[in-house]
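Undergrad: Next come a sequence and a model predicted from it.
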Amino acid sequence: MTKYYEFSLRFDVSNCGKNQDQIDDSLFEAGCDDALVRHGRHGEINITFERQSSTALDAMQDAQKQVLLALPQAKLLEVKPDFVGPTDIARVYSITRQRVQALVNTKLSHVHPFTSVGNTQIFRLANVIDALDSQGRHHADEAIREAATAAMQLNRQNL
């Protein structure tokens, strides 16, 4: 059974020797025609996919292979959705950021943040989903759960 998975891959392309148009063309020719490419400063691109596959991990690995085929010198920096803040969690569950803050202080108090940026705590989305599901109060879409778990796995392997 196949599902649609939404995920992003962030790459450093500063050593690829291509301009933005050449990068976009190379990605398209390599099969990333289902991707939205955003070019950032300092030679980074963020590629958002909505891809159909039997598993989220297969979808992400296939996309990564296509990008590296198009841009062999690219370096994977991050796979999303993995690291999330309260706003991202609120989007996943269609609740307010304030409700997420309340959950962090109560239901998620045993889920330690991966890191903090200023006053914002950063969590691994798969851990948040597992914690909330174990309490039976909030349920995430299964495709999001799979994508978060696969992204966490790939980030652990690659970073």
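TA: Here it is on my side, so go on. Residues are numbered from 1 along each chain as shown.

Undergrad: switch to C-alpha atoms for all contacts and neighbour counts from now on
TA: Noted.

Undergrad: now the longest helix seen in the chain: how far from the chain's centre is it?
TA: The single longest helix within the chain, with elements called by DSSP state H, is helix 142-158. In terms of C-alpha atoms, centre = their mean, to the nearest Å, the gap separating the centre of helix 142-158 from the centre of its chain is 8 Å.

Undergrad: And for stretch 25-32?
TA: Distance, stretch centre to chain centre, for stretch 25-32: 20 Å (C-alpha atoms, centre = their mean).

Undergrad: Also stretch 31-42?
TA: What separates the centre of stretch 31-42 from the centre of its chain is 14 Å, taken as C-alpha atoms, centre = their mean.

Undergrad: Can you give me the end-to-end span of that stretch?
TA: 25 Å (C-alpha to C-alpha, to the nearest Å).

Undergrad: Give me the nearest residue to residue 54, chain neighbours excluded.
TA: Sequence neighbours aside, residue 2 is the residue nearest to residue 54 in space, at 4.3 Å (criterion: C-alpha to C-alpha, 6 or more residues apart in numbering).

Undergrad: how much space between that neighbour and residue 32?
TA: Distance, residue 2 to residue 32, using C-alpha to C-alpha: 18 Å.

Undergrad: Those two: which is more packed in?
TA: Under the criterion of other C-alpha atoms under 10 Å, the comparison of residue 2 against residue 32 puts residue 32 first, with 23 against 10.

Undergrad: and the residue nearest to residue 54, what does it touch?
TA: Applying C-alpha atoms under 8 Å, 6 or more residues apart in numbering, we find residue 2 in contact with 52-55.

Undergrad: Looks to me like residue 51 is in a strand.
TA: Yes. Using DSSP: H, G, I helix; E, B strand; the rest coil, the assignment for residue 51 is a strand.

Undergrad: another structure for you, compare them:
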Amino acid sequence: MQHYHFSLTLAGVTSETPELEDSLFASGCDDGLVCFYGKSVYVEFDRESENFAKAVLSAINDIESGGSGATVNSVDANLVGLSDIAGLSNMSRQAIAMLKDGTRGPADFPSPVQRLKGISPLWRWADVAEWLHEKGKLSSDLAANARQLEIINIALQLRETKQRQIIECYSSLLANPLKLAEFCH
């Protein structure tokens, strides 16, 4: 068994929810630290499990079955900036910036996915972690955990959206070029 560190962002509760900490502790979150950002609530876990996905999913189950009214919105950060990448990879921000710019190592760093025009672009952590692993700068376990994190976050987003059927329709269209072409014309 290994220990996994991760944070879960909660909905349905605030920093003012009575007896929140006691409720979460009683539901099995004795390995989590309840934290607040303003009125928002997140729980930082150090959970022992067979693998990362089981650690995260068991924590989600413990939170949501505890009777506090809390649901889980997300796991850690799926989108990351250069400083986040540096912290997650135990490298300096300068080293990451040099890898991104191609002044150090191969010039094939993953492309950012959001805020490309801004001063703080964002990358998918799973893409960067996989790239860093391929370059020998991150362990295979951390890269695999990053991919699991992305998948669990997508599942949480799909669970919460009221437009799930539309998303499934678009996914089907995007997966089938002939249907997509027919739809667009």
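TA: Perfect, thanks for sending it. Remember, it's a predicted structure, so these values are computed and weren't measured experimentally.

Undergrad: Any idea what the TM-score comes out to?
TA: The TM-score (TM-score structural alignment, normalised by the length of structure 1) is 0.83; 153 aligned residues with a C-alpha RMSD of 2.4 Å.

Undergrad: rewinding a little: for the longest helix of structure 1, packing partners?
TA: Contacting helix 142-158 of structure 1 under the criterion 3 or more C-alpha pairs under 8 Å, 6 or more residues apart in numbering; DSSP states H and E are the following elements: strand 3-12, helix 56-70, strand 75-80, helix 125-134.

Undergrad: So the residue nearest the centre of structure 2 versus residue 152 of structure 2, what's the distance?
TA: Most central in structure 2 under C-alpha atoms, centre = their mean is residue 78, positioned 3.5 Å from the mean C-alpha point. Here the criterion is C-alpha to C-alpha. By it, residue 78 of structure 2 lies 10 Å from residue 152 of structure 2.

Undergrad: count of neighbours near the closest residue in space to residue 39 of structure 1 that isn't next to it in sequence?
TA: In space, and not counting its chain neighbours, residue 39 of structure 1 is closest to residue 45: 4.5 Å by C-alpha to C-alpha, 6+ apart. Residue 45 of structure 1: 22 surrounding residues under other C-alpha under 10 Å.

Undergrad: How about residue 7 of structure 1?
TA: Residue 7 of structure 1: 24 surrounding residues under other C-alpha under 10 Å.

Undergrad: show me the residues around it that make contact.
TA: 48-50, 60, 79-81, 147.

Undergrad: Let me have the helices and strands packed on helix 142-158 of structure 1 in CSV, extended by distance to residue 26 of structure 1.
TA: Below are these laid out as CSV (distance: least, C-alpha to C-alpha, whole Å):
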stretch, distance to residue 26 of structure 1
strand 3-12, 14
helix 56-70, 5
strand 75-80, 16
helix 125-134, 31
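
Undergrad: closest to residue 143 of structure 1 out of those?
TA: Set against residue 143 of structure 1 and scored by C-alpha to C-alpha, these come closest in strand 3-12, at 6.0 Å.

Undergrad: Against residue 61 of structure 1, how distant is the counterpart of residue 86 of structure 2 in structure 1?
TA: Under the alignment (TM-score structural alignment), residue 86 of structure 2 pairs with residue 90 in structure 1. Plainly put, residue 90 of structure 1 is 27 Å away from residue 61 of structure 1 if you go by C-alpha to C-alpha.

Undergrad: Looking at these two, which has the bigger crowd around it?
TA: The neighbour comparison of residue 90 of structure 1 against residue 61 (other C-alpha under 10 Å) goes to residue 90, with 17 against 14.

Undergrad: Report the contact partners of the aligned partner of residue 150 of structure 2 in structure 1.
TA: Using TM-score structural alignment, the equivalent of residue 150 of structure 2 in structure 1 is residue 152. Residue 152 of structure 1 sits next to 79, 81-82, 124, 126 when contact means C-alpha under 8 Å, 6+ apart.

Undergrad: How about residue 33 of structure 2?
TA: With C-alpha under 8 Å, 6+ apart, residue 33 of structure 2 has these contacts: 43-45.

Undergrad: Helix or strand: which one has the corresponding residue of structure 1 for it?
TA: Superposed on structure 1 with TM-score structural alignment, residue 33 of structure 2 falls opposite residue 36. Per DSSP states H and E, residue 36 of structure 1 falls inside strand 35-39.

Undergrad: That strand against structure 2, how far on average?
TA: On superposition with structure 2, the mean distance recorded for strand 35-39 of structure 1 (mean C-alpha distance after the TM-score superposition for structure 1) is 1.0 Å.

Undergrad: wait, what's in contact with the closest residue to residue 115 of structure 1 other than its chain neighbours?
TA: Spatial nearest neighbour of residue 115 of structure 1, excluding adjacent residues (C-alpha to C-alpha, 6+ apart): residue 122 at 5.3 Å. The contact partners of residue 122 of structure 1, by C-alpha under 8 Å, 6+ apart, come to 83-86, 113-116.
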